[in-house]
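Trainee: Okay, structure incoming, though there's no sequence with it:
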């Protein structure tokens, strides 16, 4: 994975091969950050990265000086890898938590400026993510939820839906406060 911008711009990282991940492609990540940087000053943003995996998106936000990046994943290897990267590059704004994303969304009530979710594409409960975010009021005013999913999955009928952008076989669906 490559860091696109910020203080770690251009750094390539090779995550362990044994992690159960499907990282967001560099092209899709670059497109996503082009959209977000026109809406947000990352230095003032608190980010929630759900199903953080290798932490590619978390690291990108931290590289761009986001004030807080909360990274949630249930796989211990993913958390261990992201903690190692955080420590190596002194990315103090990243906070990792080994947890089930759905339980986290039901229990924690802290609102965020940006929530990014990159669940496994075969996960049947992907549509629950926007519902739980809306029900638990986890977005700040003018905040955004982005759910990465396979392009064939349609999420347009869920609360707060605004648009979907497709990149290859992947799509980003955007949601605002419902």
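Mentor: Yes, it's here. Quick caveat: nothing in here was measured; it's all calculated off a predicted structure. Numbering: from 1, shown residues only.
Trainee: Please make it C-alpha for all contacts and neighbour counts, starting now.
Mentor: Fine.
Trainee: which residues sit in contact with residue 114?
Mentor: Taking C-alpha atoms under 8 Å, 6 or more residues apart in numbering, we find residue 114 in contact with 45, 46, 47, 48, 139, 143, 144, 145, 146.
Trainee: residue contacts, the last one?
Mentor: To tie it back to what came earlier, the one meant is residue 146. By C-alpha under 8 Å, 6+ apart, residue 146 lies in contact with 114, 115, 116, 117, 172, 173, 174, 175.
Trainee: putting a second one here so we can go through both:
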């Protein structure tokens, strides 16, 4: 994986093979950030990445100057890798080891962007629970967005607060906003 833009543009990051991750492809990530670039000023963003895995999305936001980036994953090796990489690159990322659903129940922050990249084999109910918790707990700031990455085989367009989705190969980004 590589960082597409910002202070570390072009930097390649190789996650250890033992990590249980499926990093967002560069093509999909570039498409996502093209959309976000037209709607947000990165240096003013508070970002929460759920199911952070290798930290791929967190590095991209931090490289682009996000105000704060918090990465949540339940795998300790993923958290250690994010911490090590963010220190090496001097990126301000706060990695937290936690079950995502438990974290959302008690999340102490509000974010401009919440990005969730759960396993592609999640059930509709599991995907829906992410969106429900984000909106029930008021975790988005005004004009904030929840983005859930999922496979093209999952359909999230019938969930409350769904706005739009964008497809990149096998990956789909579903955007949710307060309406």
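Mentor: Arrived safely. A quick note: this is a predicted structure, and the numbers were derived from the prediction, not measured.
Trainee: on that earlier part again, mind checking which of the contacts of residue 146 of structure 1 are in strands?
Mentor: Among these, the ones falling in strands (DSSP state E) are 114, 115, 116, 117, 172, 173, 174, 175.
Trainee: what's the longest strand in structure 1?
Mentor: Identified as the longest strand of structure 1 according to DSSP E is strand 139-150.
Trainee: Distance to residue 98 of structure 1 added to the contacts of residue 114 of structure 1, as TSV?
Mentor: Converted to TSV, the contacts of residue 114 of structure 1 look like this (distance: C-alpha to C-alpha, whole Å):
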residue	distance to residue 98 of structure 1
45	22
46	19
47	16
48	13
139	21
143	24
144	23
145	21
146	21
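Trainee: Next, format the ones in strands among the contacts of residue 146 of structure 1 as JSON lines and append distance to residue 98 of structure 1.
Mentor: Output for these, formatted as JSON lines (distance: C-alpha to C-alpha, whole Å):
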{"residue": "114", "distance to residue 98 of structure 1": "20"}
{"residue": "115", "distance to residue 98 of structure 1": "17"}
{"residue": "116", "distance to residue 98 of structure 1": "16"}
{"residue": "117", "distance to residue 98 of structure 1": "15"}
{"residue": "172", "distance to residue 98 of structure 1": "24"}
{"residue": "173", "distance to residue 98 of structure 1": "25"}
{"residue": "174", "distance to residue 98 of structure 1": "25"}
{"residue": "175", "distance to residue 98 of structure 1": "25"}
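Trainee: between those, which is closest to residue 29 of structure 1?
Mentor: For these, the minimum distance to residue 29 of structure 1 (C-alpha to C-alpha) is 10.1 Å, reached by residue 172.
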